[in-house]
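J.: Compute the structure for the input listed below.
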Amino acid sequence: MRGTVGYLAPEWFSGEAITPKPDVFSYGMLLIEVISGRRNKEGLDDGVENFRPIQLANAVNKWEDVIILLDCRLEGKANIDELSRACKVACWCIQEDEKDMPTMRQVIQILE
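T.: Below is the predicted model of the structure:
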């Protein structure tokens, strides 16, 4: 096993064959950090509900305003459509089942 804690895809722990999808998972986790301006691991001591990927997924699933997830240093200055798209792509990338994850080609096409 190789990788950084917090970026490892579930496949690394399941014993299943490793595909290119763990890179997609890691990209999704990194995208969440770029959006929020903070490490995903911060706040885990406060409980799983404060884990940034869970906060992002809950906001996207409930159609909440994703601007609250944006890095506060940006002072809300972001294109909401682009932010929403990035949040949805991040959620798509970090799914537990690799069969449900996009390819990096799909990620790039959507973000472009």
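J.: From here on, just use CA atoms for contacts and neighbour counts.
T.: Noted.
J.: Regarding residue 60, what is its secondary structure?
T.: Three-state assignment for residue 60 (DSSP: H, G, I helix; E, B strand; the rest coil): helix.
J.: ok, how many other residues are close to it?
T.: The number of residues packed near residue 60 is 17, by other Cα atoms under 10 Å.
J.: now it: how far from residue 106?
T.: Distance from residue 60 to residue 106, counting by Cα to Cα, to the nearest Å: 19 Å.
J.: residue contacts, residue 57?
T.: 87, 91 (Cα atoms under 8 Å, 6 or more residues apart in numbering).
J.: can you tell me how far it sits from residue 23?
T.: Taken as Cα to Cα, the span from residue 57 to residue 23 is 19 Å.
J.: Also residue 104?
T.: 8 Å.
J.: Could you also give me the structure for this second sequence? I'd like to compare it with the first:
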Amino acid sequence: FEEELQDKATSLYKENYNVSRVDIVKEILCQFEKLYLDYIEKDDKKEVLDICRQYSAIINKEIYVIKNDQKELVDCIGINEEGNLIIKNKDGKLEEIMSGEVSIRGVKGYV
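T.: As a prediction, the model looks like this:
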């Protein structure tokens, strides 16, 4: 890694893991299929939502919501049971943001 990234970035190789990329992709696809089938066949999206909430880079952070050419700084509160992003604007009003409506960026650029 370049010098500026050496304290921030890592790799599987650098961490002494000997895993093939094919095996990694295969395992990701197997796990995705399990979650997908739970959602499609059982209408169960709880595990998917739990994963999204746990690993979100934007929950509990200030983000910019961009609609058309309007940019608004808001607080990202969480993800609801339908998978919509819940935000709170500066007036304290809560809103649901659905995919395709906005482009989301953190305060310091892309999250």
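J.: Work out the TM-score between the chains.
T.: In this superposition the chains share a TM-score of 0.22, using TM-score structural alignment, normalised by the length of structure 2; 40 aligned residues with a Cα RMSD of 4.2 Å.
J.: residues of the helix ranked longest in structure 2 that come out buried?
T.: Assignment by DSSP state H gives helix 21-42 as the longest helix of structure 2. Neighbour counts over helix 21-42 of structure 2 (16 or more other Cα atoms under 10 Å) mark 35-36, 38 as buried.
J.: what does stretch 63-76 of structure 2 give?
T.: Here stretch 63-76 of structure 2 shows 63-65, 73-76 as buried, counting by 16+ other Cα under 10 Å.
J.: Take these and lay them out in TSV including distance to residue 46 of structure 2 and secondary structure.
T.: Shown next, in TSV, are the buried residues of stretch 63-76 of structure 2 (distance: Cα to Cα, whole Å; DSSP: H, G, I helix; E, B strand; the rest coil):
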residue	distance to residue 46 of structure 2	secondary structure
63	25	strand
64	27	strand
65	26	strand
73	29	strand
74	26	strand
75	23	strand
76	20	strand
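J.: Could I get those in JSON lines, plus columns for distance to residue 24 of structure 2?
T.: Output for the buried residues of stretch 63-76 of structure 2, formatted as JSON lines (distance: Cα to Cα, whole Å):
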{"residue": "63", "distance to residue 24 of structure 2": "31"}
{"residue": "64", "distance to residue 24 of structure 2": "33"}
{"residue": "65", "distance to residue 24 of structure 2": "33"}
{"residue": "73", "distance to residue 24 of structure 2": "37"}
{"residue": "74", "distance to residue 24 of structure 2": "36"}
{"residue": "75", "distance to residue 24 of structure 2": "34"}
{"residue": "76", "distance to residue 24 of structure 2": "31"}
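J.: I appreciate the help and will end here.
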